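Asker: sequence and predicted model, in that order:
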Amino acid sequence: MKLKKILVANRGEIALRIIKTIKEMGLEAVAMYVEIDKNSVYVQNSDHAFKLDNGYMDQDEIINKAKQFNVDAIHPGYGFLSENAEFCKKVKNEKIVWIGPDAETIELMGDKINSKNFCVKQNIPTLSKTSKLSDAKKIGYPILVKASAGGGGKGMRVVNSPKELDDSVAAAKREAKSSFGDNRVFLEKFIEKSRHIEVQVLGDNFGNVIHLGERECSIQRRHQKIIEESPSLRLTEDLRQNITSTAVELAKKLNYKSAGTVEFIFDENTNEFWFLEVNTRLQVEHPVTEMVTGIDLVKEQIKVASGKRLSFQQSDIVFKGHAIEARLYAENPNNDFLPETGTVANLSFSSSANIRWDSGIKKGDKVTPDFDPMLAKVISFSETREESANILSKELKSIHLPGVVTNKDFLIGCLENKSFLRGKTTSDFIEREYKKLFPLKDKGNIDRCMKATVAWLQFYQKTNNSNLNFLPRNWTNGILPKSTLSFQLNDEEYIFKYSNTENFLEIYREHFERISLSKIEMIEVSENLIICEIDGTILNASITKFGENISINSGQGDLILRILPTFNDPNEVVTEGSLTAPMPGKIIKINAKLNKSVKAGETLLILEAMKMEHAVKAVSDGKISEMYVKTGDQVESGANLLKID
């Protein structure tokens, strides 16, 4: 079957990644979008694009538009409708090719309860589970509550004691219903000292199934992966053979077609592994497999969907080097990894030869609470794991991405962590190493960057003043004291005083005059760049002003500085004792009641954002004296929610 035009039924970075392969194969790529995405990178890179009136989950609208555009096939990417058996059936019923496994496979493996039952019958090692809360004691704590139709960490809760069970199950059900339209959950034994090992499989329509090696994805927060790599440092050749052959055996029993991933939980202490789930789609972390095998998985998916046999056998697959992927999220690791919103004020990176960027964002894009907060995937490749980690860390440091709070520095902390470099990447890695994952910034670099920012601001403001830009810098018609500029960084105020000589800007930090006096000579300056000489050393940095903030990056990570006003704004009022929204979102449940006493740690209300629930808890004992919100309200980050006296 010859395919000519393929619709990518997705958005963002995965849509762009799939579009690239479609076009490289000489085929036409069709994109779909909602209003907020109409100027997105993936839409701009497609051959054709149509607007959806009812969102990315309206199956009938997508299929009708696909027919209007004479689409031959649909690639669902991941998320959204990628593992929706009903959508798969509808696509095929309209004589449109589905790029993925059969609907029957999607349906069976998409239900976590039924999939585990199937594996038990097929003698695939599987952890004990139950759908009855009364059987929790038999499994033994800690227990993991999981959504039956879930994935991506949504609808999951770790329960350490019986008193937590009811609330955790209720929260998991709500989250599962919101994310997947199915509120069924089950209980499973939680393996505390574990690794997440998954195997990439590939099958065709003629019964041929092979594997493309394993990926380790143990470093997670909120049960969502943030760093993935291939191969796993922990597996011996015998263990690797055992786990990959088990994955292929299961895929063959499923008569699996297209690309898929068989996921396992691996016990660090016993070397045992158990079936976790099959993802009947392309995985977020598929690039690390592509880097170590040289095989384009999307291309293979399209070839299989068009009726071709696999073009290689297991013995043809050659694994080379080591690849690591870091997921760049709009989230705040210092605020329990809660998602962040904002506008991408700028975006630049080094584009190293050993780095692959899978991103769907550009300067000016808005990050909203409507979609998953992942902005990009950054993948490194080298001959050794240590080199790959170093290359990826350096690349992340070079990324200039102001306007949105991200987990960039946290990822760097992970990659440079001694425990990570030794391969001790069990699922408790973040909890175990948390305090070490926020490395201190180099104070000397901070000082140089701040001084360069003062110089850039002076030049930038002067050149952008149409009335006064003919005057020399710092020119006055009288004798004035040195100019002053103040920044805030991590709640600390930095005050700089400066003046111009004929060739240099002289600058020092207030109260540190003798030891911090510097001379700065400008070499090159523009809207987003400063190159200058500071005390005999060259500083070359990307720089962006957004609102009252400035981000500067000299290759050691973005430094976000808030420009403090000369005078305080008397209109800024903070309500004492108030709890504020940690992020933009929707109030879906309120437990607190006016004039009722609360205890520290008690959940007062639940905020939903990006399909995830976040509990807002009392920080101290007290009484609710004011309620500023009600169920269903949409709130902005920092909005007052309630007041505790």
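Answerer: On my side now, so go ahead.
Asker: CA atoms for contacts and neighbours, from now on please.
Answerer: Fine.
Asker: in the stretch 251-400 of the chain, which spans are strands?
Answerer: 258-267, 273-279, 322-329, 331-332, 338-339, 342-343, 355-359, 366-367, 374-382 (DSSP state E, counting those that start in this stretch).
Asker: what strand or helix carries the spatially closest residue to residue 196 that is not a sequence neighbour?
Answerer: Closest residue in space to residue 196, ignoring its immediate chain neighbours: residue 218 at 4.6 Å, by C-alpha to C-alpha, 6 or more residues apart in numbering. Secondary structure assignment for residue 218, by DSSP states H and E: strand 209-221.
Asker: that strand vs strand 322-329, what angle?
Answerer: 50 degrees (axes from the mean of the first three to the mean of the last three C-alpha atoms, to 10 degrees).
Asker: from the chain's centroid, how far away is strand 209-221?
Answerer: Mean-position distance between strand 209-221 and its chain equals 18 Å (C-alpha atoms, centre = their mean, to the nearest Å).
Asker: what's the neighbour count on the nearest residue in space to residue 399 that is not next to it in sequence?
Answerer: The shortest distance from residue 399 to any non-neighbouring residue, by C-alpha to C-alpha, 6+ apart, is to residue 349 (4.5 Å). Residue 349 sits with 15 neighbouring residues when counted by other C-alpha atoms under 10 Å.
Asker: show the contacting residues for residue 349.
Answerer: For residue 349, the contact set (C-alpha atoms under 8 Å, 6 or more residues apart in numbering) comprises 395, 398, 399, 400.
Asker: so the last one sits against residue 350, correct?
Answerer: Pointing back at residue 400 there. No: with contact defined as C-alpha atoms under 8 Å, residue 400 does not reach residue 350; the gap is 9.5 Å.
Asker: between the two, which one's more packed in?
Answerer: In terms of neighbours (other C-alpha under 10 Å), residue 400 is the more surrounded of residue 400 and residue 350; the figures are 25 against 14.
Asker: the more buried one: what's it in contact with?
Answerer: By C-alpha under 8 Å, 6+ apart, residue 400 lies in contact with 346, 347, 348, 349, 542, 543, 551, 552, 553, 557, 558.
Asker: what's the longest helix in the protein?
Answerer: helix 443-463 (DSSP state H).
Asker: who's in contact with the helix or strand that it is followed by?
Answerer: Using DSSP H and E, the helix or strand that follows helix 443-463 in sequence is strand 483-489. The contact list for strand 483-489 (C-alpha under 8 Å, 6+ apart) reads 454, 493-499, 560-565.
Asker: second structure follows, compare the two:
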Amino acid sequence: QSYLNTEKLLEVAIRSKAEALHPGYGFLAENPEFAEMCEKHGIVFIGPTSECMYKVKPKHRARQLMKMLNIPVVPGSDEPFKDITKAKFAEVEQAAESIGYPVIIKPSGGGGGIGMVVARNGAELVDAVRFVEERGRKAFGVPSFYVEKLLTGVKHIEVQVLADKHGNVIHLGERDCSVQRRFQKLIEEAPCQILSPHLRMKMYVAALDVAVALQYINALTVEFFYVPDTQEFYFNEVNSRLQVEHCVTELAANVDIVKEQIRIAAGERLSYNQDEVVLTAPSINCRITGEDAVRNFFPCPGKITSLRLPHGLGVRIDEGVYEGYELPPDYDSLLLKLMVRGQTREEALLRMQRALSEMKIEGIETIILFHQVALEDETFKSGKHTTDFIEKRDIIKKVQERAKILRRLGSR
């Protein structure tokens, strides 16, 4: 009834005589039908064309494109499954066994890690399929799904691409998004600390090839899984929208991505050529959510009764909260994004720790303490953390222990 109500949003845009509409980075941002509706009503959709979006939506279509471009993909099913009957479930079972457990069930219409479920054996597959079908139907209007091999001990790397209407296509380097819980990112940084120049360039070329093959216009993100042990990488997914974490690239590359989006939509050329884009300022982004990390990221909606935000050199905050703000239970729990940059990664880490220590949010639980503990971890400091970092390094247990100490100190 709110942010997914295409008719109402379009009605408001027409009534206000809006020339253009920016969809942000959620809800309808990757909805090709909504982009098409805007186009038909003469409203500029600040993003890719609906034609481009249809090429990679549902998500399994992107896998097929990567194979055509000879870009390695994670082992999985190339065609989606839907309307699962007993006979069709046997096909899902066969696919999972062929791929090899553990597998991950992904909604075809999904993104941002939403609705994905791991099945470690055949017994878990039944419930996983039921959940993903239902979640896909409710969240994306698409009940279909596909099956992929679950890769562990990998880095989640994504390459930011910009393309204008004049044939100019550039990348803005990569982001390391490997600190995740339930397949959703919590800490992002740019650049990645352990990629070799050769592998980094191969990823850049692959991402640019995708943009060219799609005849893409505007901001595009191509996600990869990098396997440090074998020095290989695999395509994960394409995001035909602005990413939540785009801001960390803005800091590292000193490029205003949203400004470029608007310029591109207006028919302007890119403000930069490839040689002018350099990641000169190591940057880190911490997502501050209304969750309790002590209870394994349990959602904690409620009212913010007191708010103090950090400031200073190299610190940026993107927020929409204030004292008295009520975090609703029906939407994403993200409160704000806390970003820093430094002349070196070490400086950026110190700056982030200082900023986290100065931030105070009262009235609801947040994951500030989680970030403080995670950034102190030696594996994270080395840059060698992978997507199983939280589990592998017992970060939740360390957060619980730190919380106990703080409670004792506070009671004295």
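Answerer: Thanks, I have the structure now. The model shown is predicted, which means the values in this text are computed figures rather than measured ones.
Asker: TM-score, when you put one on top of the other?
Answerer: The pair, once superposed, lands on a TM-score of 0.93 when counted by TM-score structural alignment, normalised by the length of structure 2; 397 aligned residues with a C-alpha RMSD of 1.6 Å.
Asker: still on that earlier bit, if any of the contacts of strand 483-489 of structure 1 are buried, put those into a ChimeraX selection.
Answerer: Buried subset of the contacts of strand 483-489 of structure 1, written as a ChimeraX selection, criterion 16 or more other C-alpha atoms under 10 Å:
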select :454,494,495,496,497,498,499,560,561,562,563,564
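Asker: got the angle for the strand holding residue 218 of structure 1 vs strand 258-267?
Answerer: 50 degrees.
Asker: quick check: strand 209-221 of structure 1 compared with structure 2, mean distance?
Answerer: Once fitted to structure 2, strand 209-221 of structure 1 is off its aligned match by 0.4 Å on average (mean C-alpha distance after the TM-score superposition for structure 1).
Asker: in structure 2, what range does the helix or strand following that strand match?
Answerer: From strand 209-221 of structure 1 onward toward the C-terminus, using DSSP H and E, the following helix or strand is strand 224-230. Matched against structure 2 by TM-score structural alignment, strand 224-230 of structure 1 falls on residues 184-190.
Asker: that stretch vs structure 1, average offset?
Answerer: Stretch 184-190 of structure 2 sits 0.2 Å off on average (mean C-alpha distance after the TM-score superposition for structure 1).
Asker: can you list contacts of that stretch?
Answerer: In contact with stretch 184-190 of structure 2 (C-alpha under 8 Å, 6+ apart) are residues 112-114, 173-180, 245, 248-249, 252, 279, 282-288.
Asker: go on, stretch 9-23 of structure 2?
Answerer: By C-alpha under 8 Å, 6+ apart, stretch 9-23 of structure 2 touches 3, 29, 38, 42, 43, 44, 45, 46, 47.
Asker: where does it end up in structure 1?
Answerer: Taking TM-score structural alignment, stretch 9-23 of structure 2 hits residues 62-76 over in structure 1.
Asker: endpoints of that stretch, how far apart?
Answerer: Length of stretch 62-76 of structure 1, first residue to last, C-alpha to C-alpha, to the nearest Å: 11 Å.
Asker: what about the residue opposite residue 262 of structure 1 in structure 2 once aligned, how many residues nearby?
Answerer: In structure 2, the residue equivalent to residue 262 of structure 1 is residue 222, according to TM-score structural alignment. Neighbour count for residue 222 of structure 2, taken as other C-alpha under 10 Å: 23.
Asker: next one: residue 391 of structure 2
Answerer: Neighbours of residue 391 of structure 2 (other C-alpha under 10 Å): 12.
Asker: what do you get for residue 80 of structure 1?
Answerer: 16.
Asker: ditto for residue 132 of structure 1
Answerer: 10.
Asker: which ones are touching it?
Answerer: 186, 187.
Asker: and the gap between it and residue 169 of structure 1?
Answerer: 11 Å.
Asker: repeat that for residue 552 of structure 1.
Answerer: 45 Å.
Asker: likewise for residue 201 of structure 1?
Answerer: For residue 201 of structure 1 relative to residue 169 of structure 1 (C-alpha to C-alpha), the value is 33 Å.
Asker: same deal with residue 409 of structure 1?
Answerer: In terms of C-alpha to C-alpha, residue 409 of structure 1 sits 33 Å off from residue 169 of structure 1.
Asker: one step back: buried sites along the match of stretch 9-23 of structure 2?
Answerer: 62, 63, 65, 66, 69, 71, 72, 73, 74, 75, 76.
Asker: surely the residue nearest to residue 196 of structure 1 meets residue 193?
Answerer: No: taking C-alpha under 8 Å as the definition, residue 218 of structure 1 is not a contact partner of residue 193, at 10.3 Å.
Asker: common neighbours of those two, please.
Answerer: 426, 427.
Asker: for the two, work out which one has more neighbours and name it.
Answerer: Applying other C-alpha under 10 Å to residue 218 of structure 1 and residue 193 shows that residue 218 carries more neighbours, namely 28 against 16.
Asker: looking at the buried residues of stretch 62-76 of structure 1, which one is closest to residue 206 of structure 1?
Answerer: Nearest to residue 206 of structure 1 among those, counting by C-alpha to C-alpha, is residue 73 at 19.8 Å.
Asker: residues near the closest residue to the closest one other than its chain neighbours, how many?
Answerer: Once flanking residues are discounted, residue 73 of structure 1 sits nearest to residue 97: 4.3 Å by C-alpha to C-alpha, 6+ apart. Per other C-alpha under 10 Å, the neighbour tally for residue 97 of structure 1 reads 21.
Asker: surely residue 80 of structure 1 meets residue 56?
Answerer: Yes: with contact taken as C-alpha under 8 Å, residue 80 of structure 1 and residue 56 are classed as touching, separated by 6.9 Å.
Asker: how close does the residue nearest the centre of structure 2 sit to residue 39 of structure 2?
Answerer: Closest residue to the average C-alpha location of structure 2: residue 112 at 4.9 Å, with C-alpha atoms, centre = their mean. Going from residue 112 of structure 2 to residue 39 of structure 2 by C-alpha to C-alpha gives 25 Å.
Asker: same for the longest helix of structure 1, what does it pack against?
Answerer: Helix 443-463 of structure 1 sits against strand 505-509, strand 518-526, strand 529-534, strand 549-553, with contacts defined as 3 or more C-alpha pairs under 8 Å, 6 or more residues apart in numbering; DSSP states H and E.
Asker: what is the orientation angle of the longest one with strand 505-509?
Answerer: In other words, strand 518-526 of structure 1. Going by the same axes, to 10 degrees, strand 518-526 of structure 1 makes 120 degrees with strand 505-509.
Asker: great, nothing more from me.
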